[in-house]
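Undergrad: Only the shape, not the letters, is given here:
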C-alpha cells in the first residue's frame, strides 16, 4: 500500500511541476496546492501506514500508532490553506490592477 502512495506522490509532483512552470498565475497557484498535497501524502507514507492502538499507557499492550505524522500533516494543511488563500487574494488584486494574469505580459517593457 505504501508503494502505491509513493507512486501517487510522484504523479502529483509531476503534475504540480507542470502547473508551476506555466505562464498563468492561477495555474501556478494550483500547482503549489497540488505540490503541498503531494508532500502531505509523502509525510503520511514515510510515517508508515500502521494499524494499532491509541498510544495510551492504560490501554492495551499491543502495537501503537505514532500520532506525530498525522499532527504534522494537519498543521501543514492549515498552513497551506492559509497561504493558498492569501496568494489567491494577491492574484485577484493583480488581475484587477493589471487586467491580465499572464506572467509574460506583467513584466516591464524592455524596448523603451
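TA: Cool, the structure landed. Because the structure is a prediction, the values reported are computed rather than measured.
Undergrad: contacts and neighbour counts: CA atoms only from here.
TA: Noted.
Undergrad: Give the burial count for residue 106, as a bare number.
TA: When neighbours are defined as other CA atoms under 10 Å, residue 106 has 13 of them.
Undergrad: give the contact list for it.
TA: By CA atoms under 8 Å, 6 or more residues apart in numbering, the contact list for residue 106 reads 98, 100.
Undergrad: Second structure follows, compare the two:
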C-alpha cells in the first residue's frame, strides 16, 4: 500500500514538473497544483501505520500520529491559497495583455520597454 502512495506521489510530481515547463500560464498553474498535491500524497503515505487503527480506545495501544495529519491539512490550505493567488495573477495578465502564452507576453513586454526607452530619449532631447 505504501508503494502505491509513493508511485502516485512520484507520478503527480512528474506530471506537475512537466506542466511547469509549458509555455501556457494556465498549464503552469496546474503544474503547481499537481506538485502541491503530490506533497500531500507523500505526507499521507509517510504517516501510514500497518495493522493499527487510527484510534484504538479499547486496548489503549499506540495510535496514529496526529502531526502528519496536521501537516496534510496545512499543506492543503497553503496549496489552495497559492492556487487562488496564481489564478488571480493569471487572470490579471490575461485581462491586461489579452494572452496567456509566455512567448507572446515576452514579446509584448519587449515592445513596451522599447517604447518607454524611446519616450525617455525623446524627453531628454526636448530638455536639451
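TA: That came through fine. Not measured: the values here are computed from a predicted model.
Undergrad: is it true that residue 13 of structure 1 touches residue 36?
TA: No - applying CA atoms under 8 Å, one finds residue 13 of structure 1 not in contact with residue 36, separated by 9.1 Å.
Undergrad: Once you drop chain neighbours, what's closest to the spatially most central residue of structure 2?
TA: In structure 2, the residue lying closest to the centroid (CA atoms, centre = their mean) is residue 32, at 2.3 Å. Using CA to CA, 6 or more residues apart in numbering and skipping the chain neighbours, the partner closest in space to residue 32 of structure 2 is residue 16 (6.3 Å).
Undergrad: Ends of stretch 57-69 of structure 2, what's the gap?
TA: Criterion CA to CA, to the nearest Å; first-to-last residue distance in stretch 57-69 of structure 2 is 19 Å.
Undergrad: just how off-centre is stretch 49-62 of structure 2 within its chain?
TA: 35 Å (CA atoms, centre = their mean, to the nearest Å).
Undergrad: now do stretch 45-63 of structure 1
TA: Taking mean C-alpha positions (CA atoms, centre = their mean), stretch 45-63 of structure 1 and its chain are 27 Å apart.
Undergrad: Please apply the same query to stretch 73-84 of structure 1.
TA: 8 Å.
Undergrad: Could you look up the SS state of the residue nearest to residue 32 of structure 2?
TA: Under DSSP: H, G, I helix; E, B strand; the rest coil, residue 16 of structure 2 falls in the helix class.
Undergrad: Number of residues surrounding it?
TA: 23.
Undergrad: what span of structure 2 lines up against the longest helix out of those in structure 1?
TA: Using DSSP state H to define each element, structure 1 has its longest helix at helix 68-98. On structure 2, the counterpart of helix 68-98 of structure 1 by TM-score structural alignment is residues 67-97.
Undergrad: Now find how far off-centre the one helix or strand residue 121 of structure 2 maps to is within its chain.
TA: Per DSSP states H and E, residue 121 of structure 2 falls inside helix 102-127. Using CA atoms, centre = their mean, the distance from the centre of helix 102-127 of structure 2 to the centre of the chain it belongs to is 32 Å.
Undergrad: now the angle from that helix to helix 66-97?
TA: 50 degrees (axes from the mean of the first three to the mean of the last three CA atoms, to 10 degrees).
Undergrad: and helix 102-127 of structure 2, which residues are buried?
TA: Across helix 102-127 of structure 2, burial judged by 16 or more other CA atoms under 10 Å covers residue 105.
Undergrad: I appreciate the help and will end here.
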